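Visitor: Below are the sequence and a predicted model; questions follow.
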Amino acid sequence: MKYMLVIGPQRLKQAMIIGTSLLLAILLGYAERETITAFSTSDTAPHAIYKVDTKEKKIALTFDISWGETRAEPILNILKEKNVKATIFLSSAWSQRHPELVKRIKEDGHEIGSHGHKHDFYSKYSDEEIRRQIRLADSILTDLAGKKPTLIRMPNGDFDKRVLKIADSLGYSVIQWDTDSQDWTNPGKDVIIDNVLSKAHPGDIVLMHASDSSKETHLALPVIIDKLRAQGYALVTVSELITGTDVKSEEVH
């Protein structure tokens, strides 16, 4: 006697949903294997730097500035008052509109890095346009600051292998971060402080912002500085952090 399995409409629908979910999981897993990033310095391909491997209690505070009129100066005032030298990644379009602030950043002794020209996702650009954007920013920042930047943080933290290779060919190291303050979400002063202090570690690169979208950074910053120092951390520039240390970088496929 032969038996036939009969599945009702509801069961069939459930089975199809489960099957579709499994297929998506398999495809996503494959995609992640193709695009996953892993800490590595095993080859000579350019890498983005997220932190350094050190036991010394050193941390680099970094700030991105891409637009706005009101937030940069209060943050610069705090850094000067606290005698902190930071690495500040400047959009060259913003810098053209605020040459006096670029001059102050330089005179206050901060390290100036490039944040590109147009604030966009560079990985979607052609090689030619990526090169044009980086070169344009390079020319403007070199003219305003009197020194060619050697560090770049891509707008939106966005890059792929092409971006890394082109940046490297133009004399730049791509700098990311290992601790994100998430100050741009304006979650409240105490949350920003906790976002940094709960994750800070030796060799860390901390992401913060001095654009007008970040309305609470200047409130959290003094506490962050004081508490990091109380924990024994020295606050240094990115170049000081990575000089003579093993960098932790991510390989991009």
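Guide: Great, that's in hand. Residues are numbered from 1 along each chain as shown.

Visitor: hey, let's count contacts and neighbours off CA atoms from now on
Guide: Will do.

Visitor: Give the buried residues for the strand or helix carrying Gly19.
Guide: Using DSSP states H and E, Gly19 maps to helix 9-35. Applying a neighbour-count criterion of 16 or more other CA atoms under 10 Å, helix 9-35 contains no buried positions.

Visitor: How far away from the center of its chain is it?
Guide: The gap between the average C-alpha position of helix 9-35 and the chain average comes to 33 Å, counting by CA atoms, centre = their mean, to the nearest Å.

Visitor: Go through stretch 149-168 and flag the buried ones.
Guide: For stretch 149-168, by 16+ other CA under 10 Å, it's 149-155, 159-168.

Visitor: where does the residue nearest to Asp108 when sequence neighbours are not counted sit relative to Lys124, distance-wise?
Guide: Of all residues not flanking Asp108 in the chain, Lys80 sits nearest, at 7.1 Å (CA to CA, 6 or more residues apart in numbering). Distance, Lys80 to Lys124, by CA to CA, to the nearest Å: 38 Å.

Visitor: What of Phe63?
Guide: For Phe63, the distance to Lys124 under the criterion CA to CA works out to 24 Å.

Visitor: Settle it for me: which of those two has more neighbours?
Guide: The neighbour count for Phe63 versus Lys124, taken as other CA atoms under 10 Å, is higher for Phe63 (22 against 13).

Visitor: for comparison:
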Amino acid sequence: MKKHSHTAVSFRLKSIIFFVAALVLCAALSLCAYTSGAYAVFYGGTSRKLPVYSVGREDKAISITFDCAWGADHTDDILSALKDYGVRATFFMVQFWAEKYPEYVEKIAEYGNEIGTHSKTHPHMPKLSAEEITAELKSSSAAITDVTGKQVELFRPPFGDYDNKLITAAEELGLYTIQWDVDSLDWKDLSASDIAVRVTGRVKSGSIILMHNNGMHTAEAVPIILQTLIERGYTFVPVGELIYRENYYIDVSGRQMPYSN
């Protein structure tokens, strides 16, 4: 009888320990910690910094972004569409693109759009050393500032590749690392209609849309996307106006959320 009682107590004790451990693990999986402007998601005893994929907004604000790395044939048509609908976008530029097309850097900025860096040479940046990453970011940001006269505040990693080292280097230069939660796949051979359907079917409040300035059918898709989403009550703002600059955390999905008061 005593042996059975001891076994039951031991089982209850182990159950309690397991339950507490599970609670701690769940909390760790969802916890985001503030460290010198950086937010890290803790998983399995390690921490991984996350960029911003989308933003938790109570309104219906969203951002449309364009990566500029190869060519500029369709850029005028994209800018015309943005202007027609009164939309300001964010363009992420590789340095060699900005240097090849300085007239477009000027025009994009003059139209009220925001410009962020997309690196100097479009490498897989996690493969670089911290010093090489910093050099890429400093050089590309300076090249944009030289043309626009405006400080660069946003960075999008080439290929969407990132690690803690990369995000830390960006933060130390005052750059917010920005990804996306809606991929247009406009770099593939999709029709303008297919691109528009794909984007408009995935957008939610706080979404960041990824497009490319020289996609084959991107310029045709942009007016469809803008009109459809505006009719649904969405408001387009540059990424710099979409994100929070303080009192925020980033959840495990990369969604930037404000701390509740």
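Guide: All right, it came through fine. Computed from a predicted model, the values in this text were never measured in an experiment.

Visitor: The residue nearest to Asp108 of the first structure -> the second structure?
Guide: Counting by TM-score structural alignment, Lys80 of the first structure corresponds to Lys83 in the second structure.

Visitor: Go ahead and confirm that match touches Gly112.
Guide: No. Between Lys83 of the second structure and Gly112 there is no contact, the gap being 9.3 Å when judged by CA atoms under 8 Å.

Visitor: can you map out the strands along the stretch 101-250 of the second structure?
Guide: Using DSSP state E, counting those that start in this stretch, the strands of the stretch 101-250 of the second structure run over 114-117, 154-155, 176-177, 182-183, 208-212, 235-236, 248-250.

Visitor: hey, which of those strands is tucked in deepest?
Guide: Using mean count of other CA atoms under 10 Å, the stretch among the strands of the stretch 101-250 of the second structure with the largest mean neighbour count is strand 114-117, at a mean of 28.

Visitor: For Arg88 of the second structure, give me its contacts.
Guide: Taking CA atoms under 8 Å, 6 or more residues apart in numbering as the criterion, Arg88 of the second structure is in contact with 82, 111-114, 236-238.

Visitor: of all these, which comes closest to Ser141 of the second structure?
Guide: Checking the contacts of Arg88 of the second structure against Ser141 of the second structure with CA to CA, the nearest one is Glu114 at 12.8 Å.

Visitor: What about the closest residue to that closest one other than its chain neighbours, how many residues nearby?
Guide: Spatially, and ignoring its direct neighbours in sequence, Glu114 of the second structure is nearest to Thr90 (4.5 Å; CA to CA, 6+ apart). The criterion is other CA under 10 Å. On that basis, Thr90 of the second structure has 25 neighbouring residues.

Visitor: same question, Gly206 of the second structure
Guide: The number of residues packed around Gly206 of the second structure, counting by other CA under 10 Å, is 27.

Visitor: now Lys107 of the second structure
Guide: By other CA under 10 Å, the burial measure for Lys107 of the second structure, its neighbour count, is 15.

Visitor: aligned partner of it in the first structure?
Guide: Using TM-score structural alignment, the partner of Lys107 of the second structure in the first structure is Arg104.

Visitor: contacts for the longest strand along the second structure?
Guide: Ordering each strand of the second structure by length in residues (DSSP state E) puts strand 61-68 first. Applying CA under 8 Å, 6+ apart, the external contacts of strand 61-68 of the second structure come out as 89-94, 97, 118, 204-214, 234-239, 242.

Visitor: Can you flag which of those residues belong to helices?
Guide: The helices in this structure, assigned by DSSP state H, contain 97, 239, 242 from those.

Visitor: Touching, the last one and Val55? I think so.
Guide: Yes. A contact is recorded between Leu242 of the second structure and Val55 when judged using CA under 8 Å, the distance being 7.0 Å.
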